[in-house]
Each structure stands twice: as C-alpha cells, then as structure tokens.
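# have a look at this fold, sequence not included:
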C-alpha cells in the first residue's frame, strides 16, 4: 500500500499556480489546500471556499455583551440599590447607552479573538499546518489529497504541464518547524 498522503505541486509564480488549479479542476481532481506566502486575489472563488461566518459570531458576542451590560446596570441601579438623585427616575435609558455600547464592543472584540484562534487551530502547543516550509517564503504550493485522488500519474503530469517547479509525494501529514 502506498504511504503517500499528499501530492504537492510547488510553483515559482502565482499565475502558474492559478493555471494549475484550473487544470486540476478541469480533470476533476479535488484540491486539499493551497499554501502561499502572500494573499492572492480570487483564489477563494477558484477553490470554492465559502464565506466566513465570523461576522455572525461577532453579532452574537455583541448581543451577549449588550444584554449583560443592560442587565447589570438595571440590577445595580434600579433594583438592588436605587438612589434618588434630584428626583429623577431610577431607570433612564440614555444613561445606560455609553456603558452598554462599550460592553458590546468589548465582548465582540474578545469573542472574535477567541473564535478566530479556535477556528484556525492557533492555540499553544499546536504544530503549524505547513506542507512545505518554502511556502512561507517564496513558493506557492498546491496540496492534493493522494488518498481520495488515486490517479497519481495524471496529477503529476497535470501539475508539470501547469508549470510546477517540483512535485513531491509527501508521506507525512504536516512538516513541523523543528
């Protein structure tokens, strides 16, 4: 049995890598991931990556912060310890606005940081998901899952025709920095 987990097509030029993505898609080969040293415009559409749901998480965290601030203020200033200041009512909504706004922003920002780290697996002790260390410097890498795509020769020739400088059959899941 073949121990190859991933077939890596390593490119020098981002345009050639985009041609490689197109040619692999035309032949019906599913791409596991693409690693680049810089953002490339339009690559999400070619790979079929869905839009992030992080804005929904930000809205939910903001609503939790707003609710927590309003409940805390109402409990402390109206229910638990009402203070008569110049005969004004205990519950005045305009006085609650600044603190509620600040708690909304606070909960959204901290919630988004933790959600981002969780969704991208960026927690302490985690080995980075890098197929080839040159992808963080000056190379562009297309990773194809070799277990689900069994026609390895066809994938190799397709990547070579697209302009791959090197093709590697990777038997490890990820390369560590050590």
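In hand now; what should we look at? Here the structure is a predicted model, which means the values were calculated and not measured.

# rest of the way, CA atoms for contacts and neighbours
Will do.

# now do the helices in this protein.
According to DSSP state H, the chain carries its helices in the segments 14-26, 43-47, 54-74, 93-119, 152-162.

# want to throw those helices into CSV with distance to residue 36 and mean neighbour count?
Formatted as CSV, the helices of the chain follow (distance: least, C-alpha to C-alpha, whole Å; neighbours: other C-alpha atoms under 10 Å):
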stretch, distance to residue 36, mean neighbour count
helix 14-26, 8, 17
helix 43-47, 10, 13
helix 54-74, 22, 17
helix 93-119, 19, 15
helix 152-162, 16, 17
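
# those: which one's closest to residue 174?
Among the helices of the chain, the nearest to residue 174 by C-alpha to C-alpha is helix 93-119 (18.2 Å).

# so how far is the closest one off the chain centroid?
Chain-centre distance of helix 93-119: 21 Å, with C-alpha atoms, centre = their mean, to the nearest Å.

# in terms of secondary structure, what does it contact?
On a contact count with 3 or more C-alpha pairs under 8 Å, 6 or more residues apart in numbering; DSSP states H and E, helix 93-119 meets helix 54-74.

# below is an additional structure, to be compared with the one above:
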C-alpha cells in the first residue's frame, strides 16, 4: 500500500450498512473492518469472509468432556471405590451407564462452553487488559462503521460514492498500521 489513508464511514442503519458493503465489494474497494453495536446477520458473507471452523472446535471440546466424564466415572465408581447404591451393581460401567448419563451430558456441555470461550478470546486476540480497538465510541451504541482502504483511490470520487450508499459521516484517518 502506498499510504496509510483509511476512511471511517458511519452509517445509522444495519440494512443500509449491508447494502453499502455489497456495493463496496462490487466496486472492488477493500474493506478493512466493520464495527457494529450488535451482530448483523449475513455481514460475514457480504464481506466475503471465509467460513469459520470454530464449530468443529466446539464438537471436539464436547467429545473431550464426554471422554473425561466417562473415564472419571469409570475410575471413581467402578474401579477405585465400588459401592452398592440403591441395589445397582457396581462391577460394570455399562450396567451403571443410565445413572451416569446426566453427568456425561453436563461435562460435555461444561467442556464445550468453557473451552469455546477460551478459543474465542484467543482467536479474536482479546487478552486481559488489552486496549480497545474501537475507532469510534458511537459504534457501541447505535452507529455502524466501515473502515475502507483509501490508498490509490481518488478521495473525492470515493467519498461521493460512499455518501451515495447512505453514509452519514466520512472521515479520513492517516493510520500507520495500514501503511
């Protein structure tokens, strides 16, 4: 990139934002990032972001939780300290498995949920005490912001195009990070 010029384009409606993203992509402008106050359904597809494999992680974490539950209950209730509780035999895991189903379910959900939170934070690079990267505080309330790469583009023509898409405010930012 020749320069680090970035346009911050504000919108006040999510439908207008979606239309603008589609128009920007059709004209082959590079969208650096989009900031929204709430999740906008379909925005990832409109931006052309690749499909995420995070659901596969959740399934694997659930399987880990199920395995831990199975191994834990087999060791504790069958091998280590077998007891006759309510007339149930204590020498076979399979005979006791119906009583273990709630524990297996709970540990599956527990592992999947907690490990997914950790995975999400690591994938999103959200660390404790990390400085917020939000460029405009209004995007946490009721505005939507698109960061558009302004390098190698006529700023007047690009600004006119963005106002035609429904932008309410455009500001030019010189950002060394994008240089």
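Ah, there it is. Fair warning: this is a prediction, and the values are worked out from it, not measured in the lab.

# to residue 1 of the first structure, which of the helices of the first structure lies closest?
The minimum distance between residue 1 of the first structure and the helices of the first structure falls on helix 152-162, with 13.6 Å, by C-alpha to C-alpha.

# tally of neighbours for residue 52 of the second structure?
Residues within reach of residue 52 of the second structure, counting by other C-alpha atoms under 10 Å, total 7.

# look up how far residue 72 of the second structure lies from it.
Here the distance between residue 52 of the second structure and residue 72 of the second structure works out to 32 Å (C-alpha to C-alpha, to the nearest Å).

# swap in residue 46 of the second structure?
Taken as C-alpha to C-alpha, the span from residue 46 of the second structure to residue 72 of the second structure is 46 Å.

# go on, residue 176 of the second structure?
Taking C-alpha to C-alpha, one finds residue 176 of the second structure at 53 Å from residue 72 of the second structure.

# which residue numbers in the second structure go with stretch 117-129 of the first structure?
Counting by TM-score structural alignment, stretch 117-129 of the first structure lines up with residues 121-133 of the second structure.

# if you could redo that for stretch 164-171 of the first structure, that was the one I meant.
Mapped onto the second structure using TM-score structural alignment, stretch 164-171 of the first structure covers residues 167-174.

# and the matching stretch, which residues are buried?
Neighbour counts over stretch 167-174 of the second structure (16 or more other C-alpha atoms under 10 Å) mark 167, 170 as buried.

# how far is it from where the chain is centred?
Distance of stretch 167-174 of the second structure from the chain centroid (C-alpha atoms, centre = their mean) equals 26 Å.

# give me the residues contacting it.
4, 5, 6, 7, 8, 9, 10, 11, 12, 159, 163 (C-alpha atoms under 8 Å, 6 or more residues apart in numbering).
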